[in-house]
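# any chance you can model this:
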Amino acid sequence: MTVSKWALDKAHSSVDFSVRHMMISSVKGSFNEFSASIEADPSDLTTAKIEFTIELASVDTRNDDRDNHLRSADFFDVENTPTMTFTSTQITKKADDEYEVTGNLSLHGKTNQETFLVTFEGEGKDPWGNLKVGFSAEGKINRSDYGLSWNAALETGGVLVGDQIKVALQLQATKEA
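Now for the predicted structure:
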């Protein structure tokens, strides 16, 4: 294949996260609104250009009170910083279909370099002849690196919300004409 533009298929993609709660369990959530600009050769992602944007107000943990707290100034402050963005800067092949994608992650007014493990899941044509590709990505970020430091101490020791956020993406894209 050659480098092509790919349109994100949001109906077949997801952006999920999890974080430790009370040091004894994990809370999972998703972002329902996101977009991407992808220029890539799926058979060799090392030359890809990837920009990804998440609308933070679309956070969904299946609990309205928690979601509203996450949107507030204690966490995302969506009125002042409505999006989280990622722009790739370096992509290194680790195995046949696995890559380390490093880039600049901007959240809550701060930008840090983060690396995610990305797997090319394959390609195929849909029933209408459109070429589709699939990718999965996972990684971890520390929310305190982005100034998201709200927390509450627990009577038994420890804190209410963990610092490390696990991120998991499932992405499907369609080759643009």
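
# from here on, just use CA atoms for contacts and neighbour counts.
OK.

# can I assume Met22 is in contact with Gly157?
No. Using Cα atoms under 8 Å as the test, Met22 is too far from Gly157 to be in contact (9.4 Å).

# so which of the two has more stuff around it?
Between Met22 and Gly157, Met22 has the larger neighbour count (other Cα atoms under 10 Å), namely 18 against 9.

# residue contacts, the closest residue to the more buried one other than its chain neighbours?
Closest residue to Met22 apart from its sequence neighbours, by Cα to Cα, 6 or more residues apart in numbering: Leu160 at 4.3 Å. Leu160 makes contact with 21-23, 151-154 under the criterion Cα atoms under 8 Å, 6 or more residues apart in numbering.

# same check on Leu70?
59, 76-77.

# secondary structure class for it?
Of the three states, Leu70 takes helix under DSSP: H, G, I helix; E, B strand; the rest coil.

# ok, it to His12 distance?
25 Å (Cα to Cα, to the nearest Å).

# repeat for Val59
Val59 is 18 Å from His12, by Cα to Cα.

# before we move on, what about Ser25?
28 Å.

# neighbour count for Val59 and His12, which is higher?
Val59 (23 against 11).

# now the more buried one: closest residue in space that isn't a chain neighbour?
Nearest one to Val59, counting by Cα to Cα, 6+ apart, is Phe31 at 4.5 Å.

# here's the other one to compare against:
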Amino acid sequence: MNVTVDISELTGDYVLDPAHTRIGFVARHAMVTKVRGAFHQFEGTAHLDGATPANSTGQVVIKTQSIDTGVEQRDQHLRTNDFLDAPTFPDITFRSTRVEQKSDTEYLVTGDLTIKDTTKPVTIGFEYTGNTIDPYGNLRVGLEGSVTISRKEFGITWNAALEGGGVLVGDKIVLELDISAIKQG
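The predicted structure is shown next:
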């Protein structure tokens, strides 16, 4: 039986469940296709205020070394200074600065995204996908969100020209967040 609680009862502190959360990305490759990948090591916390969502906060730390596109040679290149420079900048961080409720299930979360040594404000559109009590008695909350960023704005400028025109790697990167968070205490 799937038991849910009213959204106003969700107030509390939460931790991302890495086994059931995906932090991924999509990048245009060679002007013709998309490459998808994910980060497998991250941690995140949130304080949700069900009655006053504007009082909610969240933060995530992603380990750049954990990038995975399914092609080890490409992943190794993405970890170099051409892209993420994982040895020098081991973390990508996001810290919320504002939460705005747009509807019963839609929220805009604005915060500071830091990639390499550049911090920029971004606004992520999230959809609240529900809550449930899992078989272990934990209250879980689901959120799905995405945002498109310019990698060049974060100092990731490496590229290669294509013979027929265009470039190997597109500038626009879609960050995708499928979150399962567990209420603490």
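
# before we move on, back to that, which of the contacts of Leu160 of structure 1 has the most neighbours?
When neighbours are counted by other Cα under 10 Å, Met22 leads these with 18 neighbours.

# need the contact list for that residue.
Residues in contact with Met22 of structure 1 (Cα under 8 Å, 6+ apart) are 154, 158-162.

# now do Phe154 of structure 2
114-120.

# redo that, cut-off 6 Å
By Cα atoms under 6 Å, 6 or more residues apart in numbering, Phe154 of structure 2 lies in contact with Thr118.

# distance check, it against Arg98 of structure 2.
Distance from Phe154 of structure 2 to Arg98 of structure 2, by Cα to Cα: 21 Å.

# what's the answer for Lys63 of structure 2, then?
24 Å.

# out of the contacts of Leu70 of structure 1, who's nearest Asn142 of structure 1?
Phe76 (13.8 Å; Cα to Cα).

# now for that closest one, how many residues are close by?
Count around Phe76 of structure 1 with other Cα under 10 Å applied: 25.

# what residue of structure 2 takes the place of it?
Phe76 of structure 1 maps onto Leu84 in structure 2, with residues paired by TM-score structural alignment.

# for structure 1, which segments count as strands?
4-8, 14-21, 25-31, 34-41, 44-55, 59-60, 83-95, 98-107, 110-125, 131-142, 161-175 (DSSP state E).

# Arg66 of structure 1: which of the ones you listed is closest?
strand 59-60 (8.8 Å).

# and stretch 136-148 of structure 1, how far out from the chain's middle?
Its chain's average C-alpha position is 9 Å from that of stretch 136-148 of structure 1, according to Cα atoms, centre = their mean, to the nearest Å.

# ok, stretch 36-53 of structure 1 next?
14 Å.

# corresponding residue for Ile141 of structure 1 in structure 2?
Structural alignment (TM-score structural alignment) places Ile141 of structure 1 against Ile149 in structure 2.

# ok, its match touching Asp171?
No. Between Ile149 of structure 2 and Asp171 there is no contact under Cα atoms under 6 Å: 8.2 Å.

# of the two, which one has the most company?
Asp171 (20 against 16).

# state the distance from the residue nearest to Met22 of structure 1 to His21 of structure 1.
On the measure of Cα to Cα, Leu160 of structure 1 and His21 of structure 1 end up 6 Å apart.

# how about Ala36 of structure 1?
30 Å.

# ok, Glu176 of structure 1 - how many residues close by?
By other Cα under 10 Å, neighbour count at Glu176 of structure 1 equals 13.
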